[in-house]
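K.L.:
below are the sequence and a predicted model for it; my questions follow.
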Amino acid sequence: MSSPLESAPSHIKLAVDLIMLLEQHDLPACEVLAALDIVKTDYQAKFDKVISSTNNTAFK
């Protein structure tokens, strides 16, 4: 029998993997949250850049 995670969307699987990785290192929650803020900012900038370049090429 398959687990619900096997059929979950890829972002859910990634979130579960990240949670497991962070919990294995037994880090303080405040450090994890501070690190995640940095990661989110970085990936938001990458996402915005892709969206911006996609929108710019659509109007050329």
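P.N.:
Alright, I've got the coordinates. Numbering: from 1, shown residues only.
K.L.:
for the rest of this, base every contact and every neighbour count on C-alpha atoms.
P.N.:
Noted.
K.L.:
separation between residue 20 and residue 13?
P.N.:
Applying CA to CA, to the nearest Å, the value for residue 20 to residue 13 is 11 Å.
K.L.:
between those two, who's got more neighbours?
P.N.:
Neighbour comparison, residue 20 and residue 13: the larger count goes to residue 13, with 14 against 11 (by other CA atoms under 10 Å).
K.L.:
ranges for the helices of the protein?
P.N.:
For the chain, the helices defined by DSSP state H occupy 10-24, 29-58.
K.L.:
for the ones you listed, give me CSV that also has distance to residue 4.
P.N.:
Shown next, in CSV, are the helices of the chain (distance: least, CA to CA, whole Å):
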stretch, distance to residue 4
helix 10-24, 10
helix 29-58, 26
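K.L.:
what's the spacing between residue 17 and residue 5?
P.N.:
Applying CA to CA, the value for residue 17 to residue 5 is 11 Å.
K.L.:
structure B:
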Amino acid sequence: MSLENAPAEVQLAVDLIELLETNKIAPALALAALAIVRQDYERKLAAGAEH
């Protein structure tokens, strides 16, 4: 399966990984930041925001 045919969430994940790796973000820092991002988006989803 090529990336262009992959689901949108897979394409976004690959883009985010590339961004983090290109900027040499340490894995522990990336995970801590992603936890904050996840909490923010879970709050948005719970509030009914889709975008």
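P.N.:
The structure has been received and is ready for your questions. It should be emphasised that the depicted structure is a prediction, and the values quoted were computed from it without experimental measurement.
K.L.:
so where in structure 2 does stretch 7-23 of structure 1 end up aligned?
P.N.:
Mapped onto structure 2 using TM-score structural alignment, stretch 7-23 of structure 1 spans residues 5-21.
K.L.:
what lies in contact with the matching stretch?
P.N.:
Under the criterion CA atoms under 8 Å, 6 or more residues apart in numbering, residues 3, 4, 30 lie in contact with stretch 5-21 of structure 2.
K.L.:
could you flag which of these are buried?
P.N.:
Among the contacts of stretch 5-21 of structure 2, not one is classed as buried by 16 or more other CA atoms under 10 Å.
K.L.:
possible to save those residues as CSV with distance to residue 41 of structure 2?
P.N.:
What follows is those, written out as CSV (distance: CA to CA, whole Å):
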residue, distance to residue 41 of structure 2
3, 24
4, 25
30, 16
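K.L.:
show me which of those is closest to residue 23 of structure 2.
P.N.:
The closest of those to residue 23 of structure 2 turns out to be residue 30 (CA to CA; 10.7 Å).
K.L.:
so what's the equivalent of the closest one over in structure 1 up against?
P.N.:
Matched by TM-score structural alignment, residue 30 of structure 2 corresponds to residue 32 in structure 1. Residues in contact with residue 32 of structure 1, defined by CA under 8 Å, 6+ apart, are residue 22.
K.L.:
please report how far residue 32 of structure 1 lies from residue 21 of structure 1.
P.N.:
Look at residue 32 of structure 1 and residue 21 of structure 1: by CA to CA, they are 11 Å apart.
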